[in-house]
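A.B. asks: with the sequence up front, the predicted model follows.
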Amino acid sequence: MTSPRVLVEIDGAVAHVILNRPDKLNGVDLEMLRGLVAAATSLRRNREIRAVILRGNGDAFCAGLDFASVMERPAGVVRSFLPSPLRGTNLFQRAHWVWRELPVPVLAVVHGRCYGAGLQLAAAADFRYSTPDCEWSVLEAKWGLVPDMAGTVPLGELVAPDVAKRLTMTGEIVSGTRARELGLVSEVDENPLAAALSFVDVLATRSPDSVAASKKLLNETRGGRPRRAFRIERRLQFAMLRSANAKIARTANFAKRDPEFGPRKWRR
C-alpha cells in the first residue's frame, strides 16, 4: 500500500504538514498536490490550531516537480492545469496558494534541497526557517520554463525585483545563508524546526483572531492603493474590537497577567 504523499500530525495547537516522498526527495506529483490542498482544507476548519509547520520527510524539504512521474499521465496534467472559474487557480497553483489563504501563520521548515515547486511552496508560507547549507533554487529555468505554481507573487514580495529576476532567469542555487541575505529566508538555524517552534510559542501569546486578521491585512494591502488599504484596516479593526479574544487580551493586560485565549472565532 502506498504511503500518503502528505501527512498531517497535530501536536497541541500546532499542525505539522509533512511532505512524504522521501525516496524521491519529496518530489511533487499530482497526488502530492491534491494532498496539500486536502490538508489545508481540513486545517482551515480546525479553530484550535494556532500555527502550521510545513516540512519534508527524509533528506530534503522538496526537490521540485517530479517531471517523470507527472508526465506519465498527460491527461491528468492537462486537467490539473486548467484554472477553476471560481478561484482562478489551477491545481498546481492552488496547492501552494492555499497556505497563503489559511487563517493561521504558516512556517516552512526547510533543509536539504528546496528547488522549484518546493521553493514556491516555502515562499507561500508566512515564514521560512532554513538550515545554513540548504540549497534554494527557482529551478524551472533549468528546464526552459517559468515558475507557475503561484510562487512568483510572494517571491516578488520577499526579495528586490532584480533579485527575483536573477533567481528566476538563471535558476542558480543559493545556500540557506545566502537566501537569508537576499531576504528569501526568515531565519537560518542548524535546527530550523526548533527555531520555528520557538517563534510559534511567541505567536501563541497573542489573540488567534488578531493574528489571523493581521495576516489577511498585510497580504491584501501590500502593493495596493492606500485608500483600499485604509478600508480593509477599518473593516478588520472593527471586527477585532468586537471579538471575544480582544476582550480577553484587554482584561489580562489591565490585570497584568497572561491572557488565556479561546479558539479563533473570526471568520475570514
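C.D. replies: Nice, thanks for sending it over.
A.B. asks: from now on I want contacts and neighbour counts done on CA atoms only, so please keep to that.
C.D. replies: Noted.
A.B. asks: neighbours of Arg228, how many?
C.D. replies: 11 (other CA atoms under 10 Å).
A.B. asks: swap in Arg100?
C.D. replies: 20.
A.B. asks: what about the helices in the stretch 101-250 of the chain?
C.D. replies: 117-124, 152-158, 161-170, 176-182, 192-203, 208-221, 226-241, 244-254 (DSSP state H, counting those that start in this stretch).
A.B. asks: put this beside the first:
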Amino acid sequence: MPEMNFHDRVTVTIADHVAHVLLDRADKMNALDDAMFEAIIAAGHHLHNAKGVRCVVLSGAGRSFCAGLDLASMGNTERWGDDSLTGRTHGNANRPQQAAMVWRKLPMPVIAAVHGVCFGGGLQVASGADIRFIAPDARLAVMEVKWGLVPDMAGYALWRGNVRDDVLRDLTYTHREFSGDDAVRYGFATHVSAEPLAAAMDLAREIAGKSPTAVRGAKMLSNRTPDMDVDEILIAESKAQHELMYSRNQMEAVRSGMEKRAGEFVDP
C-alpha cells in the first residue's frame, strides 16, 4: 500500500497487516504544533476503520520520538482561551488529549517505539500505546510544571495503574529527567531495547499473526475493566467470549494451532 501523509507531519505505511505511524517532523524533534496535533489525530482516525490493520507501531523520525509541545505555538493566546481546553471536541477528550487517547481508542493494539527525547506531551502520546519499547539512553520527563502547566494530554488517565502514585508526583513536581531504563522501572515503558523500532515491529508482526477478533476483544477488555467492579468484569469477559466462541477465527485458531501452521484469519 502506498505511503499516506497527514498534514506534512505524520506518515503511515501499511504492510503485512501492520501500520507504521511515523511522526515526521525530524527538524523539530517531532514537537507538537497545530499541524502535528491535527496530523496525529487524523492518522489515528484513519486507522480506526482501516481494513486489514491488526497492529500499529508508533515511532518518531530523526533523533527523537517527540520533544513535547512546540513552545512557539504557545504564543497564540487566543487559541488557548475560553473553552478550547475544557470543551470536548473528540468524545470524552479535547484536541490535545485526543492526540494521546486516539491510540488507546483504536480497536487494534498499538506499540510505541521511543528513542531520543520524549518530553511532556510526547510522553503522553507514547503512553496512549498499549505497549512501549524504549531505548535505554532515551531522555524522558513529565515536563509541564517547568512551564507553569500541568500534564493535560490524558497522562493522568493513561499512567493510572502503571506508574506508582508517589513516583509520578515526584517526577511531575520536579520535571526531573529520567532514562529508558528508569522508564521501565517506573512503569512508563514496557521493555528496554537498543533497537526499539525493530523490536516493536517484530512484536507487531507476531500479534498480526493471531486471530484479530480475539486480540481486539482482549484490548476492549483491557480498556474497559479498570473502571469496572468485579461483577461487571465477570459479565464483560463472558460476553466477549460468547462473541468469539465457535466463530470462524476461533475455530481457525484451534485448527492452525493443532496443525502447527500460520493461521488464515479474516479481518473484522
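C.D. replies: On my side now, so go ahead. Keep in mind that this is a model prediction, so the values were computed, not measured.
A.B. asks: alignment lookup: Gly56 of structure 1 to structure 2.
C.D. replies: Aligned counterpart of Gly56 of structure 1 in structure 2: Gly60 (TM-score structural alignment).
A.B. asks: OK, contacts around its match?
C.D. replies: Neighbour list for Gly60 of structure 2: Leu22, Leu23, Asp24, Ala26, Asn30, Cys66, Ala113, Val114, His115 [criterion: CA atoms under 8 Å, 6 or more residues apart in numbering].
A.B. asks: contacting residues around the counterpart of Pro192 of structure 1 in structure 2?
C.D. replies: Correspondence of Pro192 of structure 1 to structure 2, assessed by TM-score structural alignment: Pro196. Going by CA under 8 Å, 6+ apart, Pro196 of structure 2 touches Ala113, Val114, His115, Phe133, Ile134, Ala135.
A.B. asks: and the fifth one, what pairs with it in structure 1?
C.D. replies: Spelled out, it's Ile134 of structure 2. Under TM-score structural alignment, Ile134 of structure 2 pairs with Ser130 in structure 1.
A.B. asks: what about its match, distance to Asn90 of structure 1?
C.D. replies: 28 Å (CA to CA, to the nearest Å).
A.B. asks: quick check: chain neighbours aside, which residue is closest to the aligned partner of Gly263 of structure 2 in structure 1?
C.D. replies: Alignment note (TM-score structural alignment): Gly263 of structure 2 maps to Pro259 of structure 1. Distances taken as CA to CA, 6 or more residues apart in numbering place Ala252 nearest to Pro259 of structure 1, at 5.1 Å, with adjacent residues excluded.
A.B. asks: cool, and Leu171 of structure 2?
C.D. replies: Per CA to CA, 6+ apart, closest to Leu171 of structure 2 is Val142, 6.2 Å.
A.B. asks: verify the stated contact: that neighbour with Phe178.
C.D. replies: No. At 9.4 Å, Val142 of structure 2 does not count as touching Phe178 under the criterion of CA atoms under 8 Å.
A.B. asks: higher neighbour count, these two?
C.D. replies: More crowded of Val142 of structure 2 and Phe178, by other CA under 10 Å: Val142, with 28 against 16.
A.B. asks: check contacts around that one.
C.D. replies: Phe119, Gly120, Leu123, Pro151, Leu171, Thr172, His175, Arg176, Glu177.
A.B. asks: and those, which are buried?
C.D. replies: For the contacts of Val142 of structure 2, a burial check counting by 16 or more other CA atoms under 10 Å picks out Phe119, Gly120, Leu123, Pro151, Leu171, Thr172, His175, Glu177.
A.B. asks: now which residue in structure 1 aligns to Arg224 of structure 2?
C.D. replies: Per TM-score structural alignment, Arg224 of structure 2 is aligned with Glu220.
A.B. asks: likewise for Val150 of structure 2?
C.D. replies: Counting by TM-score structural alignment, Val150 of structure 2 lines up with Val146 in structure 1.
A.B. asks: tally of neighbours for the nearest residue to that match once chain neighbours are set aside?
C.D. replies: Residue nearest to Val146 of structure 1 in three dimensions, not counting chain neighbours: Glu140, with 5.5 Å by CA to CA, 6+ apart. With neighbours defined by other CA under 10 Å, the count for Glu140 of structure 1 comes to 21.
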